[in-house]
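> Okay, here's the prediction I keep looking at, along with the sequence it came from:
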Amino acid sequence: MFTRVYFIMFFFVAPLFSDHYISGGKRIELTPLKSSRGIHDRNTLYYADSHGTRYGVTDQIIICSEDETRLQNSLRKYRLKFIRKLSDTLFLCKTATPKETLSLCEAITQERGIKFAHPNFLLKKRVRQITDHYYKREWHLNNRSHPGADIDVKKAWQYTKGEGVIAAIIDEGIDIAHEDLKANIIGFANYDDPDSNYPDSKTGNWHGTACAGLLAAAENGIGVVGVAPKTKLYAVRYSDNDIAQDIKAFNDLMQKGVDIISNSWGSYTNLDAYNEIFKTLATRGRNGKGILIFFASGNDSQDMDEPGIDDESESPYVLSIGASTNRDKIAYYSNYGSSIDFVAPGGNSDAELITTDATGSKGYTSRNYNKHFIGTSAAAPVAAGVAALILSANPELTRDEVIDIMKKTSDKIGSYNYINGRNDYAGYGRLNAGKAVKMARSYYLRTHGVPISTDNFAHIMFESVQKFSN
């Protein structure tokens, strides 16, 4: 009898001590691995979750707290070493060994004044790709083969081309010296390589160069032109696997006054630390007006509502962008679900997008331009470019007001029913820059107390350009 009781108790108690972490209030079970390809080994324990995502756990913890006194109490109680402050609410700390990191995170999360704690995971990102001379071939801007199946940017350009707006591309491999990008790049950084500030690629992957060109390639008589060709850019190389460095990148961009951030990557693990920094930027950025953060939804034909899928693109503080084709259909590869906000041209094998490529032989081609870029990786910077045009037309808009304009002006494409204006495949529809800029110019301004009109548009634009220049 004693043996049976002991066995039953062990059966129920043992799972409490399994390897796991808590994110978004959900318990994520982890299976130990001997090693993990693609994650650097620095005194690291390796794990995988039920979907095969690999994690590296070191002796570092990210703690979220708005009460630094209670944070200090927790540091003393659990004998943690403070490393540095990542943002107003996020702190990087050190444990004695990686073996105790997971258990300490769960214990610290229970302390008063602590919102959450999880390891500073080493995560390998998944780049979201399927693998002016050219302006006439940029069907996503002006579709000649299938008129109307584009973002109608020519009507938006009658009023603005993105003047006064600062955007950022966070990615891998951004050629800041490219002939079609260098005029618009005002800053760059590398959060992966401590010995370099250039946002280059160690593996020959110049994915970020393609994304940057779609958003803001210059109008200069050569090559291609971006959706917002007069928007300025920060080119940022993300960390291959260090979450704390990514958080620092986002926080630094907020401090630099960025209006929009485009991300064509994801990990299918929307950690609480990511969600917290996204919330900070969306609510405190742009002097309280909010930074617009765009994420590619992914190219796996995946239902993002499936249990266990918690991607960065699903955060309520970012805009999740799916892909449409040159025939105004939803691209076959585009992920779907309740988190999808909008779609934008991403192309397919029948009609790809043309954009910038790394200069010379180091790129996907040897001609400085990539004619075969498709995926939600393309759709996200196109969407970010539309937002840049909206903010340029009306610089005083808040993040929520920009989103409201995009919702009200997007075209309802595809063969899906729209309930209350949206569905899980197209979100609120395919973005329309022409309609959006028109609405933005007449959108009520809380700060000025008047709508933008023909009479005062030039004055407000002058104020915005002056603010940007200073």
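Looks like it arrived, so ask away.

> CA only for contacts and neighbour counts going forward, please
Fine.

> Please list the outside residues in contact with stretch 347-366.
For stretch 347-366, the external contacting residues (CA atoms under 8 Å, 6 or more residues apart in numbering) are 134, 137-140, 174-175, 178, 180, 204-206, 209-214, 217, 223-224, 323-326, 331, 346, 367-375, 378.

> Restricted to helices, list the residues you listed.
209-214, 378 (DSSP state H).

> then this one, side by side with the first:
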Amino acid sequence: MNAKFYLPQFFIYSVLLILSACSSDSGGGGSSTPDPAPTVKNPLLSQQWYYENTGQKSYAGLSGITGKDMAVKQAHAAGYTGKNVNVIIVDDGLDMAHEDLKTSQTYSYDFVGSDTDPTPADAGDSHGTGGAGIINMQDNYVGGLGIAPGSTLYGRNWMQDKSENGLYYSLGLKDSPTGSAQTFDYLHIFNNSWGSNICSNSAFDDTVYAIFKESYNGRGGKGYIYTKSAGNGFDSYGSCNCDDANDYDGAGNNISCQNANSGLSVMPMFVVIGASNADGKISSYSTHGSNLWVSAPGGEFGYQEDRKVEQGDKIYNLLDKYHKPAMLTTDLSGCSRGYSESSAVSATDFNYNYDSGTASDYVIIQSGSGYPAYQLYSQVGTHSDNANCNYNSTMNGTSSAAPSTTGVIALMLQANPNLTWRDIKHILATTSDNSPTLTDKVLDVNSTNLTIDDGWVTNNAGYKFSNAYGFGIINANSATTIANTYTANNWGTYDTITGSNTTDVAITDNNAAGVTSTITGMTSKIIENVMVKVNVTHADVNNIMLVLISPQGTESIIYWPKNGFKGASDFSDYALTTNAFYGEDSVGDWILKVIDVKSGDAGTLTDWSIEINGH
């Protein structure tokens, strides 16, 4: 028997947004009284390592490390379930009748039928339902348990529309897909699970930025909270050339091919999220970037132990990362729809209820772009824990990390409904785990060692930050504990200062020292976010590196060489955000360093500007 199998594709959607929003303000002041702890009776909960990591395998071949979870169990024990928080899933759809989800049509919208039921018609549109389960699986006698089971889900299947106005409506910035600009008190958290497949820079759109600034007025003036997936392009993404990234030093070492600085992810209202795995480390696929805020569980691939690869006449074991746990969550209901569709072989029998076949079956993989053709050896079968095919144990990617974060923020908003979007970001930055180790990555540039990925950097304000994790892996118990007693909105006015330098600077060819350009005389603000826009002429921007240096001497690598922009020329209003300077004073001179790492293609920095947001 031969059957087709599709590799998990991390659920990246090219240059699109997939969003879920948390809403409904309970009003009032100060902290709220926690609910009684939920009674855990959910049969699949024991396999949810992100809820409580006991070293379980989650139906995969290898286990995680005990204790490497988000401490959701402790937050639930303190009474936080996300009660009175509405979560809007803006995605490919939402299974409104799923047995383990609490849904409502009140704020839902179906872009296909122009009605209020976004349940997918296409059997393959299961991405939104998968993210929803991580947030909202109910405390009952079926399935697992979500991070915020007290929340209510609403669906807006904008992925079936993809229009600009439809996006603004889905993100709470218009009163209907074709209506007028408006914000709403009952929309709180918007979950954006998306990745970018662009292989060159696109100019920053100031008009779109101005529209999104209206989000600060949402949620009764406390601001919408937008969570955003960083992407899954560490090894590959789309059709971009990642050859240099996968062997940046000629010794087989790799660096993130994709840079998370892209599209809406550079805007300060977005909480950009990387993925972590069941070992408490950054996931193998997670895209790096100076715009990351935090990381959260997204898992690895979840293949069970008997899955092997056949190439030619040889059978090979898969790399360990393929056998590490993914994320257990909901799937479209039934065995003819979703990731657990009975007509497709899966990475694990939990997802695949094929009722015939033998242990010697070979299964042909229909590989995606960038994957070589090969075969997967599979012992097909059924699994009694998922007999009705309503759940999925192989969802992964930063598309899972975003709803993990959304769920935690829902718990925080129950703990203290008055938190502003800035308060939420601050609490996450100060309570996330920054203990995972990182090693600098060094490139030989004309016989000089140049650090192109510098691991953890501690800035002048005492914050540890990295392009891999942001401020660290989120912890639900720590975040809700701080949120409960936090004095909301005490930072004063959110303000912006800007500067620019329009003097051409020739970029020295193949020189690790690089060249610099300075913007002088910036005034004093406590930094919450820094964005730069650069214009560069260069034959191959894959061979340059951009480093921003604050007046306090902190350095942030905002664009590294040997990436997925191989062969692309020039930067035109390329926007790059960094959170590495969080909490520092902006006063003084800011320096942009440009380094060319390969001979034969020098260029020019024609101008650059800086925007500093803070208080």
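Okay, I see it. Note that the structure is predicted; figures quoted are calculated from it, not measured.

> Restricted to buried residues, select the contacts of stretch 347-366 of the first structure in ChimeraX.
Listed next is the ChimeraX selection for buried residues among those, using 16 or more other CA atoms under 10 Å:
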select :137,138,139,140,174,175,178,180,205,206,209,210,211,212,213,214,217,223,224,323,324,325,326,331,346,368,369,370,371,372,373,374,375,378
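
> Show me the helices in the first structure, by range?
2-13, 68-77, 101-109, 153-157, 207-216, 243-255, 272-284, 376-393, 399-409, 433-442, 457-469.

> Show me what the third one packs onto, helices and strands only.
Okay, so that is helix 101-109 of the first structure. strand 20-23, strand 60-64, strand 116-119 (3 or more CA pairs under 8 Å, 6 or more residues apart in numbering; DSSP states H and E).

> tilt between it and helix 68-77?
Inter-element angle recorded for helix 101-109 of the first structure and helix 68-77: 140 degrees (by axes from the mean of the first three to the mean of the last three CA atoms, to 10 degrees).

> Where in the second structure does helix 101-109 of the first structure fall?
Across the second structure, nothing matches helix 101-109 of the first structure (TM-score structural alignment).

> okay, now residue 452 of the second structure: neighbour count?
20 (other CA atoms under 10 Å).

> okay, the helices of the first structure in a markdown table with distance to residue 290 of the first structure next?
Shown next, in a markdown table, are those (distance: least, CA to CA, whole Å):
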| stretch | distance to residue 290 of the first structure |
| --- | --- |
| helix 2-13 | 46 |
| helix 68-77 | 25 |
| helix 101-109 | 28 |
| helix 153-157 | 23 |
| helix 207-216 | 20 |
| helix 243-255 | 10 |
| helix 272-284 | 4 |
| helix 376-393 | 12 |
| helix 399-409 | 5 |
| helix 433-442 | 16 |
| helix 457-469 | 16 |
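
> Go through the ones you listed and name the closest to residue 425 of the first structure.
Taking CA to CA, helix 376-393 is the member of the helices of the first structure nearest to residue 425 of the first structure, at 12.8 Å.

> Format the helices and strands packed on helix 101-109 of the first structure as CSV; extra columns: distance to residue 302 of the first structure.
Shown next, in CSV, are these (distance: least, CA to CA, whole Å):
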stretch, distance to residue 302 of the first structure
strand 20-23, 21
strand 60-64, 29
strand 116-119, 26
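
> Of those, flag the one that's most buried.
When those are scored by mean count of other CA atoms under 10 Å, the highest mean neighbour count falls to strand 116-119 (a mean of 27).

> Which neighbouring elements make contact with that strand?
So strand 116-119 of the first structure, by 3+ CA pairs under 8 Å, 6+ apart, packs with strand 20-23, strand 60-64, helix 101-109, helix 272-284.

> Switch the ones you listed over to a markdown table; also include distance to residue 170 of the first structure.
Listed next are these as a markdown table, based on distance: least, CA to CA, whole Å:
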| stretch | distance to residue 170 of the first structure |
| --- | --- |
| strand 20-23 | 23 |
| strand 60-64 | 21 |
| helix 101-109 | 28 |
| helix 272-284 | 14 |
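
> so which of these is the most packed in?
strand 60-64 (a mean of 25).

> Where in the second structure does it align, residue-wise?
So strand 60-64 of the first structure is aligned with nothing, judged by TM-score structural alignment.
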